[in-house]
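Asks: A structural model of the following input is requested.
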Amino acid sequence: MAALVIAEHDNASIKAATLNTVTAAAACGGDVHVLVAGANAGEAAKAASQVAGVAKVIHADGEQFAHGLAENVAAQVLAIAGNYSHILFPATASGKNVAPRVAAKLDVAQISDITKVDSADTFERPIYAGNAIATVQSSDAVKVITVRTTAFDPAAATGGSAGVETAGAVGDTGKSKFESCEIAKSDRPELTAAKIIVSGGRALGSSEKFQDVMTPLADKLGAAIGASRAAVDAGYAPNDLQVGQTGKIVAPQLYVACGISGAIQHLAGMKDSKVIVAINKDAEAPIFGVADYGLVDDLFTAVPELVSSLEATAK
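Replies: Modelled structure (predicted):
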């Protein structure tokens, strides 16, 4: 049978996490279909049809899907779930909101946060904050899966030629309603998609110093800004910048950790980064255990000097 990927989109385009999930779905064997449930989401469905490896796009359109309410999206997935052996979601806030509802209604065990597909019924996923990898085999008729997107290469966004099939949209479940949203706009790359991330920890001491130290470095590197949970809990940075097991899982080409000790919770969210640079005045900080390059120094001295060096190099 085929695998169904639940697309994340903004009704106009497909989000990057969907491309990684398509790669995971292809590894399960069989055709890959993509569900685009949205409001006036024809452009998103068209974009999904161009993704390499996608055999068919199912487009369900209705105002009840405009804001991705989990209850309505889950109902749409369940309406077509009988045609699939695998149903895959990106392990994002949205995917992790919908997937458990689908698994519960299908009375199957959800397989969460997979990092590898060994076979059609066997998957690998991290446990104990990434300190061990569990191999999970499922005998369920339908496998409901969330995919750690950083573990899979993205499928090519172009090159495909899948047909788009219109599906009957399920009605509004009436179990929740959209009230409002406040969108924080930034010129910086999105944290989970950034190739370079600079992150600050509790050692920065205040939100003012966090901005004063981290912003110039991010500007020079063209990087996204992240933060440890300790920095977020202390109010130095907003919650959406948190990197870690209870924040965002990232795997950029370069990750610069400034004043971050390296708690297990944080390491679980960034240790798959290609190159890790750590700046910390504590030579025994656990972050140095995963860092490719480490500098034992006061970040308030080292980071401005690094910024100055980058400025000199750019001239």
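Asks: going forward, measure contacts between C-alpha atoms and count neighbours the same way
Replies: Fine.
Asks: need the helices for the stretch 51-200 of the chain, in chain order.
Replies: 70-80, 93-106 (DSSP state H, counting those that start in this stretch).
Asks: Can I get those in a markdown table including distance to Leu4?
Replies: Shown next, in a markdown table, are those (distance: least, Cα to Cα, whole Å):
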| stretch | distance to Leu4 |
| --- | --- |
| helix 70-80 | 9 |
| helix 93-106 | 12 |
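Asks: this one as well, want them side by side:
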Amino acid sequence: MSTAYVLVEQNNGQLDHVTAELITAARVLGEVTAVVVGEPGTGQGLAAELGALGASVVVAAESPSVTGRLVLPEVDALHILAAHNPGPIVLSANLGGNEIAGRLAARLASGVLCDVVGINADRTADQSIFGDTIQVSAAVGGASPIYTLRAGAVAGEPVAAAGTLQTLELPAATAKDVTVVSATPAERGDRPELPQAKVVIAGGRGVGSAENFKTVLEPLADVLGAAVGATRDAVDLGYYPGEYQIGQTGVTVSPDVYIGFGISGAIQHTSGMQTAKKVIVVNNDEDAPIFDIADLGVVGDLFDVAPALLEEINKRK
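Replies: Model prediction:
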């Protein structure tokens, strides 16, 4: 059976949720080899978990200098593996994954498809383009076609496999390497991460201010155990941080319940949330396009509706 390589997304020995999605998407291409790039011991600590997700083999590509380098350790590891035993390569469609994909494509003389939303057994991939208004199937050549998968596009479905641990010696750093001299980790709050949240509370331009996000939407999110997101307009206006932007140039979410406040429904935003199982929206403009995709729409002032909803939920807890 053919081999498909997955670059594991992890931080300090903790798997990112997107890794399960990558393994699930790659499974149709062959037996999954999960590639862990990190400091010594990282792969051994993740092997059992990766096996439970569906990795037949876990390759620990490790070096003490990995954390002080950018991109090239991952490129080197995947290049060595695919050059020896060609096979498709699946990465996350984030900034790092897309850059790694481009460098690998040049080294392996294989095609690359970025931001795919599904991968097929015949090595074609599905892409959602023009603001997710058109779905296309694309194919590229080469012995090791490369795909970067949009987070949240594929549901992670663990299917236990052997998770056999192997090691790979990484090449030493060269003059081409960028050296990280300092880094400040992003602070994570108590709310769920957007791509994996079961409930998402989102706000748009109509929320009016950063203070309103904090005092109107965040208390509602906390009582529901929800993540908070924002439209591009709200982010551009400084109402909420950019890492919480939902949409075409932000995060894709597929929660069980999405509740949008003060959102008109521009395709920039709806392309990132329209796969939610239930869409509930509140807007004082009854002609807002967001109502076209809503399962339940409330025409009203969000500053009346949100506090009333919060009060009713608290009464029933």
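Asks: just to revisit the earlier point, winner for burial among the helices of the stretch 51-200 of the first structure?
Replies: helix 70-80 (a mean of 21; mean count of other Cα atoms under 10 Å).
Asks: for it, packing partners?
Replies: strand 32-38, helix 93-106 (3 or more Cα pairs under 8 Å, 6 or more residues apart in numbering; DSSP states H and E).
Asks: what residues are up against the counterpart of Ser206 of the first structure in the second structure?
Replies: Alignment note: Ser206 of the first structure maps to Ser209 in the second structure; criterion TM-score structural alignment. Contact analysis of Ser209 of the second structure by Cα atoms under 8 Å, 6 or more residues apart in numbering lists 238-239.
Asks: Recalculate using a threshold of 6 Å.
Replies: By Cα atoms under 6 Å, 6 or more residues apart in numbering, Ser209 of the second structure lies in contact with Tyr239.
Asks: For Val18 of the second structure, see how far away it is.
Replies: 32 Å (Cα to Cα, to the nearest Å).
Asks: Map Arg316 of the second structure onto the first structure.
Replies: Looks like Arg316 of the second structure aligns to Thr313 there (TM-score structural alignment).
Asks: Helix or strand: which one has that match?
Replies: Thr313 of the first structure belongs to helix 299-314 when elements are defined using DSSP states H and E.
Asks: Tell me the buried residues in that helix?
Replies: Buried residues in helix 299-314 of the first structure, defined by neighbour count with 16 or more other Cα atoms under 10 Å: 299, 302-304, 307.
Asks: What is the equivalent residue in the second structure for Ser273 of the first structure?
Replies: Checking TM-score structural alignment: Ser273 of the first structure goes with Ala276.
Asks: In TSV, list the helices and strands packed on helix 70-80 of the first structure along with distance to Ser49 of the first structure.
Replies: Converted to TSV, these look like this (distance: least, Cα to Cα, whole Å):
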stretch	distance to Ser49 of the first structure
strand 32-38	8
helix 93-106	20
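Asks: Indicate which one of the ones you listed is closest to Pro154 of the first structure.
Replies: Minimum separation from Pro154 of the first structure across these (Cα to Cα) falls at strand 32-38, 14.2 Å.
Asks: Check the mean deviation of that closest one from the second structure.
Replies: Superposing on the second structure places strand 32-38 of the first structure at an average distance of 0.5 Å from its equivalents, by mean Cα distance after the TM-score superposition for the first structure.
Asks: Please pull up the helix or strand immediately following that strand.
Replies: Downstream of strand 32-38 of the first structure, the first helix or strand assigned by DSSP H and E is helix 42-49.
Asks: Enumerate the positions of that following helix that are buried.
Replies: Neighbour-count burial for helix 42-49 of the first structure, with 16+ other Cα under 10 Å as criterion, is recorded at 42, 44-49.
Asks: Same check on stretch 194-211 of the second structure?
Replies: Those would be 194-207, 210, for stretch 194-211 of the second structure by 16+ other Cα under 10 Å.
Asks: So which of the residues you listed belong to strands?
Replies: Mapping those onto strands (DSSP state E) picks out 199-203.
Asks: As a markdown table, those with distance to Ala143 of the second structure would be great.
Replies: Compiled in a markdown table, those are given as follows (distance: Cα to Cα, whole Å):
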| residue | distance to Ala143 of the second structure |
| --- | --- |
| Val199 | 41 |
| Val200 | 40 |
| Ile201 | 43 |
| Ala202 | 43 |
| Gly203 | 45 |
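Asks: quick check, nearest of the residues you listed to Glu218 of the second structure?
Replies: Ranked by distance to Glu218 of the second structure (Cα to Cα), these are led by Ile201 at 8.2 Å.
Asks: Now do the contacts for the closest one.
Replies: Per Cα under 6 Å, 6+ apart, neighbours of Ile201 of the second structure: 228, 259.
Asks: redo that, cut-off 10 Å
Replies: Residues near Ile201 of the second structure by Cα atoms under 10 Å, 6 or more residues apart in numbering: 194, 217-218, 220-222, 224-230, 257-261, 280-281.
Asks: Repeat that for Thr167 of the second structure.
Replies: 35-36, 43-44, 58-62.
Asks: Just the closest of those residues to Ala139 of the second structure, please.
Replies: The nearest one, if we look at the contacts of Thr167 of the second structure relative to Ala139 of the second structure and count by Cα to Cα, is Val35, at 23.9 Å.
Asks: Is it correct that that closest one is in contact with Glu74?
Replies: Yes - Val35 of the second structure lies in contact with Glu74 (Cα atoms under 10 Å); the separation is 8.7 Å.
Asks: Could you pull out the residues contacting both of these two?
Replies: Jointly contacting Val35 of the second structure and Glu74 under the rule Cα under 10 Å, 6+ apart are 7-8, 61.
Asks: Closest to Tyr147 of the second structure out of the residues you listed?
Replies: Here the nearest of these to Tyr147 of the second structure, counting by Cα to Cα, is Leu7; it sits at 10.9 Å.
Asks: ok, now which ones touch the closest residue to that closest one other than its chain neighbours?
Replies: Distance criterion Cα to Cα, 6 or more residues apart in numbering; nearest residue to Leu7 of the second structure, sequence neighbours excluded, is Val35 at 5.0 Å. Contacts here follow Cα under 10 Å, 6+ apart; on that basis Val35 of the second structure touches 5-9, 43, 50, 55, 57-61, 74, 77-78, 81, 166-168.
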